[in-house]
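Novice: here's a sequence, model it:
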Amino acid sequence: MAGFGDPHLNTVDAAGLKLGIVGSRWHADLVDHMVARAQAAAQACGVQDVVVARVAGSVELPVVAQALAKRCDAVVALGVVIRGETAHFNYVNDAVTAGLTRVALDEQTPVAHGVLTVESLGQAKDRAGLEDSIEDKGWQSTVAVLDAVLAIRELSKG
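Specialist: As a prediction, this is how the structure comes out:
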């Protein structure tokens, strides 16, 4: 993320919505924190019904996100992919992004892409919502996806 242009959504009124959160186990120390921040954001937005699932890696996020999308109003997918010395980074990120987008469109359920795709562990720490992080993707992704549900519901009224 460029670090500018943030819409500054702190919370939305999402009382009554059901949220699914799926996080990978790779870089568990960071993803555990991101999941906790997503849960805190959901609570701050009034969401009481939260389902959390964990998967091995980021490639597995879309299929579990789809299962959650069938039973939740919105889904947040969280993970960390750090560039290595091979093209694997590109393949993983392309697959995850395409998969999560497909789930959202196929299930007509907003899915937040909260997977950090970074060059280094330091960049991941800067975005994981730690005490000294400059960004909090667990929180931001959650508020954004809840906002999308509310936007869809508002459009459905007309």
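Novice: could you use CA atoms for every contact and neighbour count after this?
Specialist: Noted.
Novice: let me see the ranges of the helices in the chain.
Specialist: 28-44, 61-69, 88-107, 121-127, 137-157 (DSSP state H).
Novice: got the angle for the last one vs helix 28-44?
Specialist: Yep, that's helix 137-157 we're talking about. Relative orientation of helix 137-157 with respect to helix 28-44: 40 degrees, computed using axes from the mean of the first three to the mean of the last three Cα atoms, to 10 degrees.
Novice: contact partners of helix 137-157?
Specialist: By Cα atoms under 8 Å, 6 or more residues apart in numbering, the surrounding residues in contact with helix 137-157 are 9-12, 14, 33-42, 45, 73-76, 78, 109-114, 116, 127-129.
Novice: and the helices of the chain, which is most packed in?
Specialist: The highest mean neighbour count among the helices of the chain, using mean count of other Cα atoms under 10 Å, belongs to helix 61-69: a mean of 22.
Novice: please give me the structure for this one as well, since I'd like to look at both together:
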Amino acid sequence: GYDAVVALGVVLRGGTPHFEYVCQGVTQGLTQVAVDTGVPVGFGVLTVDTEQQALDRAGLPGSTEDKGHEAVTAAVATATVLR
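Specialist: Below is the predicted model:
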């Protein structure tokens, strides 16, 4: 088994209402995985309006944030508490 998992991805808003459905489905699905398995799931899925917003949050050189690192840190911290 795994002590924790991390989901990384990007959902980019388009010109249709699918963005909201996809974001809701991803969130519900990952929550269900955590509930069903008891394994912490780090949520590193960016939901953005523009590609630049994704790049700004991706932890790249010049990025203002690193959401992937934050998701990993949260998953590891939760797994440590649950041990």
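Novice: circling back to that earlier point, mind putting the helices of the first structure in TSV, distance to residue 53 of the first structure included?
Specialist: Listed next are those as TSV, based on distance: least, Cα to Cα, whole Å:
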stretch	distance to residue 53 of the first structure
helix 28-44	10
helix 61-69	8
helix 88-107	15
helix 121-127	21
helix 137-157	14
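Novice: the ones you listed: which one's closest to residue 51 of the first structure?
Specialist: helix 61-69 (8.0 Å; Cα to Cα).
Novice: quick one, the closest one and helix 88-107 angle?
Specialist: 20 degrees.
Novice: starting at the chain centroid, how far to helix 61-69 of the first structure?
Specialist: How far helix 61-69 of the first structure lies from its chain's middle: 12 Å, per Cα atoms, centre = their mean, to the nearest Å.
Novice: kindly report the same for stretch 18-38 of the first structure.
Specialist: The mean C-alpha position of stretch 18-38 of the first structure is separated from the chain mean by 8 Å, Cα atoms, centre = their mean.
Novice: where in the second structure does that stretch fall?
Specialist: On the second structure, no counterpart of stretch 18-38 of the first structure exists by TM-score structural alignment.
Novice: residue 53 of the first structure matches what in the second structure?
Specialist: In the second structure, residue 53 of the first structure lands on no residue (TM-score structural alignment).
Novice: and for the closest residue in space to residue 53 of the first structure that isn't next to it in sequence, the neighbour number?
Specialist: Once flanking residues are discounted, residue 53 of the first structure sits nearest to residue 22: 4.7 Å by Cα to Cα, 6 or more residues apart in numbering. As a burial measure, residue 22 of the first structure scores 25 neighbours (other Cα atoms under 10 Å).
Novice: spatially nearest residue to residue 9 of the second structure (excluding sequence neighbours)?
Specialist: residue 45 (4.5 Å).
Novice: who touches whatever residue of the first structure lines up with the one you found in this structure?
Specialist: Using TM-score structural alignment as the criterion, residue 45 of the second structure maps onto residue 115 of the first structure. The neighbours of residue 115 of the first structure, taking Cα under 8 Å, 6+ apart as the test, are 58, 77-81.
Novice: take these and lay them out in JSON lines including distance to residue 18 of the first structure.
Specialist: Listed next are the contacts of residue 115 of the first structure as JSON lines, based on distance: Cα to Cα, whole Å:
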{"residue": "58", "distance to residue 18 of the first structure": "23"}
{"residue": "77", "distance to residue 18 of the first structure": "15"}
{"residue": "78", "distance to residue 18 of the first structure": "17"}
{"residue": "79", "distance to residue 18 of the first structure": "21"}
{"residue": "80", "distance to residue 18 of the first structure": "24"}
{"residue": "81", "distance to residue 18 of the first structure": "27"}
